[in-house]
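# Structure of the sequence below:
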Amino acid sequence: MLTNNGPKYFKIKITILDNIQDGFDGRIITLNDVTEYRVEIDNLKKEKESIEIDNKTKSDFLSNISHEIRTSVNGIIGMTDLTLMSNLKSDQRENLSLVKSSALNLLDMTNSILDFSKIQAGKMKIDNAEFNFKELIDEIVRLSTIKALEYKLEFKAKMDESIPDTLVGDSIRIKQILDSLIDNSIKFTKYGTIALTIEKLESIDKKINLKLSIKDTGIGIDKKDISKLFKGFSQIDNKDYTKKSLGTGLGLCICKGLVEMMGGKIEVRSRKDVGSVFSFNILLERGKKYSNTNIVNDKKPKVLVNNSISRRLNILIVEDDKASQMVIYNLFKKNGHICEIADNGQEALNLIENKQYDLVFMDIQMPVLDGLQATKIIRKSEENSNKHTPIIALTAYALKEDKEKFLSAGMDNYISKPFNMSELLKVVNSTIKKDDNNNTFLGSKQNDIDGDSLFLHLL
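Now for the predicted structure:
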């Protein structure tokens, strides 16, 4: 109802009154003024929309910042790695190793901020896929033992043998949680032991409830400080302990968010100067094929994968960042491959029109024409021919949905910046082998090297 003071809202209730004997028939109409309630609802809706817009703006901003930082870090790490491959004095090698270590720490902080932002904005997704749980734990135990030894600590692990080998869940996020909690224990333990225990609490149909605990003999936590542990950007003041870097203060907050997204709960028990126990439970499904073979302490030698490339490659590097150009160019050129550089997608199209390449590294965010558009045009031009140019997306965009977007655009593979040299080699090798299998005529190309292998040296 429009009034001089603005619209008024009413809830109307109609009650029927009738008396057949007396011939009475009537209605009682009740109007209840709900203007304040309606205005409050409208204000809440507007506030919700404003928060969603702010969250999207913040998420986009952090995503872009992450992209720029990862691109810069890729240049630092890549050029450092290339320099470390040259003849250096011991002090120069040590200095460059510290540069690389600092760059990797910066990358870890960037990833933490991005994960925290995604959890806060509700954009973090859990990827449920079948994986070998015991192989995952075996790898975590191996790496954690090495980390602990660096600080003269002992690392122990014990796992319930009845836990199936194959489970369904997000193995990457499970590893992230365990790595973060174990790193924290190592960080705040002067001497003694870090122990990982994995128990099977119960099985409900296909689901298994697992409890994972990390116990340490570290400095412990005061009761008054425990409430601060799982809050974002919160750190406990330990003036008497400065052994290792304290980080961003986001690790435990991210762990809590990930555990809750997997249907679990994270808890902590601690005593000052005695130690702490961080534990969490997660619900995972049994895989289609599973056994009870315990391989946590499996000491069988790892099978080395032959990552050699048996022919000289014509490579096109499509990248607008000069440092990234130099890293990739020098790495492949040094190992006998022929490399050319395009600063954007349009330059790449001009080169590809006149020459066939064995491999294209395609950046995504570039001026003039971006990597996605360039890839779609390349694939369109190949539709009526037997030609197929392998394209690897090399980008600082690191989200799972980004990878799916790149592959759906026609790219053959994907690697995110900053890349590990061995990981880059593995991606290149698998992409080339897949392309060779699909095009058997490639084995007779003129750029084969008489059966000898060219190796991309691992750092």
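
# okay, CA-based contacts and neighbour counts for the rest of this
Fine.

# Name the nearest residue to residue 212, sequence neighbours excluded.
residue 198 (4.6 Å; C-alpha to C-alpha, 6 or more residues apart in numbering).

# ok, now which ones touch that neighbour?
Residue 198 is in contact with 158, 159, 160, 210, 211, 212, 213, counting by C-alpha atoms under 8 Å, 6 or more residues apart in numbering.

# Next, the structure of the following sequence, for comparison with the previous one:
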Amino acid sequence: MFLRFLQKIVSFGVDETMEQATVNRAKRINYYYLILITMLTLSILYSYLTGISSLDLINGIVLALTLAAFIFIPVGRRSNLSSLLVLVLTTLIILNAYLFNLGVASVLVLAFYLVFPLVAVSVNGKHGIYIPIVLGLTTVVLNSIPQLETAIHLDLYNALLFFTTYALVVAVSIYVERTNRELLAKLKESRTQVENEMLEKDEFISRLSHKLRTSLSNIALINSLVHDERLSYEQQELMETLKASTNLLIKDVNNIVEIASPGMVDYKRSITSFDLSSVLEESISILKSGGSLVEDISISRLDKLKTYIIGDPGLIRSLIVNIFYGVNDYRTDTEPVQIHIKSLKESPSHVRLEFAFKVSTINGVALVDHVRSLQQGNSHSGSNLTNAFTLLLESESTLSAVTESQGASLSFFQDFTKDPTKETAPDAGTIQGTTPPGKPGIALKDAKILLVEDNAINQKIVLLSLNKLVNRIDVASNGKQALEMFGSKQYDLILMDIMMPIMDGIVATQKIREIESTGDRHVPIVAVTANALAGDRENCLAAGVDDYIAKPFTTEMLIRKMRNWLA
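Down below sits the predicted model:
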């Protein structure tokens, strides 16, 4: 109880969201206030018992000033002023003890006097040393005035010994403060350097991911276009090999991005309100683009969520993708990996969801042993389950595993805050996409599509993929051109790239939504982009994009999205 009370006093006025160095300094000042208040209280008690009323009055005034400074000038808001006041009040206490020789009490205060310079620089930095210097000069003068009968008077030898020691303490305090300041400057410089290096790595991964995804997407789309029966058997075998190799590369790229991106990007920047059904659908799309068949996965929603939830959708996608790949490596029959989502705890404002992955396998014991070895700290570098386990540790959760009669089950939980301002669609329990309410259906063949893409090769491949299904597709090479075409023509759907010169897809989408805000028109915009790092999808949706497809993708996936928004 006492320690808890002491902790509250030390943390009074301290904002824990401040930098750690500032928090530590504020707590040191509060500790010092606590010491002063204790010293003054004991001094008042001593003067009361000895009958020195004048000393009692002085100590009472200083105690009142100390309490007022502690309460009304909290260290969290005005730390510099608070630290200055605490040093001034300490000076008054020391001078008071020096002017009124109280025997043992004064000796204790003077002992504290010798360490005062170190305390001063610890709470007020390089400026804190000025007050101990002024105090030292003042006491030298007071020691040489014999008319002060109640004051402490040291003889020449003791005065030289005492004030020389004090001067050495002042010198040491200056050295310590300067050394600490230089060390902190070096630490800050090192931290800045590391942050810059991490930023460069993030940018490199982003550029590399963009290039790989764009190229792989083109290869995948070309593969889907080659269905010529005139190909010989050997040529068809080569195309199948090329397709399988491409799918394997797509899986690896998705794996790298879904694993590496959350590790480099601060999760706090990805916290947003999202629809769990949409995240599940996106996870399925990522798995399908990596070569997994829809028959390999079965998702069932047992929760009763009616609203959006606030959390990190990128983390959920990463966990689903990594754990699926991890358990799928152990699958030994044709039964799909079953993903069950249910609510463990729920309140009007919060919900804890469990994600359970059930796999039919004769290697269930080996799978569970693999997870348990991760729990014991054994590393399996590069494995999907290792990556998922690391992500869960960072989010203060864990991966559990148990054997079952027909295989094994892996599960994890995540806590979310409900977003009562956004309700899910009636079919939120499925992984299907949603259609804008009240929108008249348009057949894909009759739709007017605007493709916004700066890369000529990408334009050609998308047009080749869609030309048999869509009669009219206009092409814009950048966001500015798309904006001009949007203002002059009517379109039923826009396929928007994000990284483009002159005007990118984010700005173009925002401007299109600004134009639409003046009327009742709303054209669905689907982002088709190689930007697939953590937070990219959220940035697109925040700009006004209706849906998001990350490269690489299949023609079937693109067509399904288009039909969904045109239906």
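
# all helices of the stretch 1-150 of the second structure, in order?
Secondary structure of the stretch 1-150 of the second structure by DSSP state H, counting those that start in this stretch: the helices cover 2-10, 20-50, 53-72, 79-99, 104-124, 130-143.

# ok, back up a step: export the contacts of residue 198 of the first structure to a markdown table and append columns for neighbour count.
Converted to a markdown table, the contacts of residue 198 of the first structure look like this (neighbours: other C-alpha atoms under 10 Å):
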| residue | neighbour count |
| --- | --- |
| 158 | 13 |
| 159 | 17 |
| 160 | 14 |
| 210 | 20 |
| 211 | 19 |
| 212 | 17 |
| 213 | 23 |
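
# coming back round to it: out of the helices of the stretch 1-150 of the second structure, nearest to residue 294 of the second structure?
helix 20-50 (48.7 Å; C-alpha to C-alpha).

# Give me the range in the first structure that that closest one lines up against.
Following TM-score structural alignment, helix 20-50 of the second structure has no partner segment in the first structure.

# So which other helices or strands are in contact with that helix?
In terms of contacts (3 or more C-alpha pairs under 8 Å, 6 or more residues apart in numbering; DSSP states H and E), helix 20-50 of the second structure is packed against helix 2-10, helix 53-72, helix 79-99, helix 104-124.

# and it, how far from the chain's centre?
Remark: helix 20-50 of the second structure is offset 38 Å from the chain centroid, using C-alpha atoms, centre = their mean, to the nearest Å.

# coming back round to it: quick check, nearest of the contacts of residue 198 of the first structure to residue 397 of the first structure?
Residue 397 of the first structure lies nearest to residue 212 out of those, by C-alpha to C-alpha, at 31.5 Å.

# surely the closest one meets residue 279?
Yes. Using C-alpha atoms under 8 Å, residue 212 of the first structure is in contact with residue 279, at 5.5 Å.

# any common contacting residues for these two?
Common contacts of residue 212 of the first structure and residue 279 (C-alpha under 8 Å, 6+ apart): none found.

# Tell me which stretches of the first structure form helices.
Listed in chain order, the helices of the first structure (DSSP state H) span 35-84, 90-120, 133-150, 171-187, 223-226, 251-261, 322-334, 345-354, 371-381, 400-408, 421-438.

# any idea which of the ones you listed is most buried?
With neighbours taken as mean count of other C-alpha atoms under 10 Å, the helices of the first structure reach their highest mean count in helix 251-261, at a mean of 21.

# Against the second structure, what's the mean shift for that one, could you check?
Compared with the second structure after fitting, helix 251-261 of the first structure deviates on average by 2.6 Å (mean C-alpha distance after the TM-score superposition for the first structure).

# now the angle between helix 171-187 and that helix, please.
If you take axes from the mean of the first three to the mean of the last three C-alpha atoms, to 10 degrees, helix 251-261 of the first structure sits at 150 degrees to helix 171-187.

# Please list the residues outside helix 251-261 of the first structure that contact it.
Contact partners of helix 251-261 of the first structure, identified using C-alpha under 8 Å, 6+ apart, comprise 112, 115-116, 119, 126, 173, 176-177, 180-181, 229-232, 265-266, 280-282.

# can you rerun that using 7 Å?
Helix 251-261 of the first structure is contacted by residues 115, 116, 119, 177, 180, 229, 230, 231, 232, 265, 266, 282 when judged by C-alpha atoms under 7 Å, 6 or more residues apart in numbering.

# swap in stretch 130-143 of the second structure?
So stretch 130-143 of the second structure is contacted by 91, 116, 117, 152, 153, 154 (C-alpha under 7 Å, 6+ apart).

# corresponding residues in the first structure for that stretch?
Using TM-score structural alignment, stretch 130-143 of the second structure corresponds to no residues of the first structure.

# what's the offset of that stretch from the middle of its chain?
Its chain's average C-alpha position is 50 Å from that of stretch 130-143 of the second structure, according to C-alpha atoms, centre = their mean.

# buried ones in that stretch?
For stretch 130-143 of the second structure, the neighbour count (16 or more other C-alpha atoms under 10 Å) marks 131, 132, 135, 136, 139, 142, 143 as buried.
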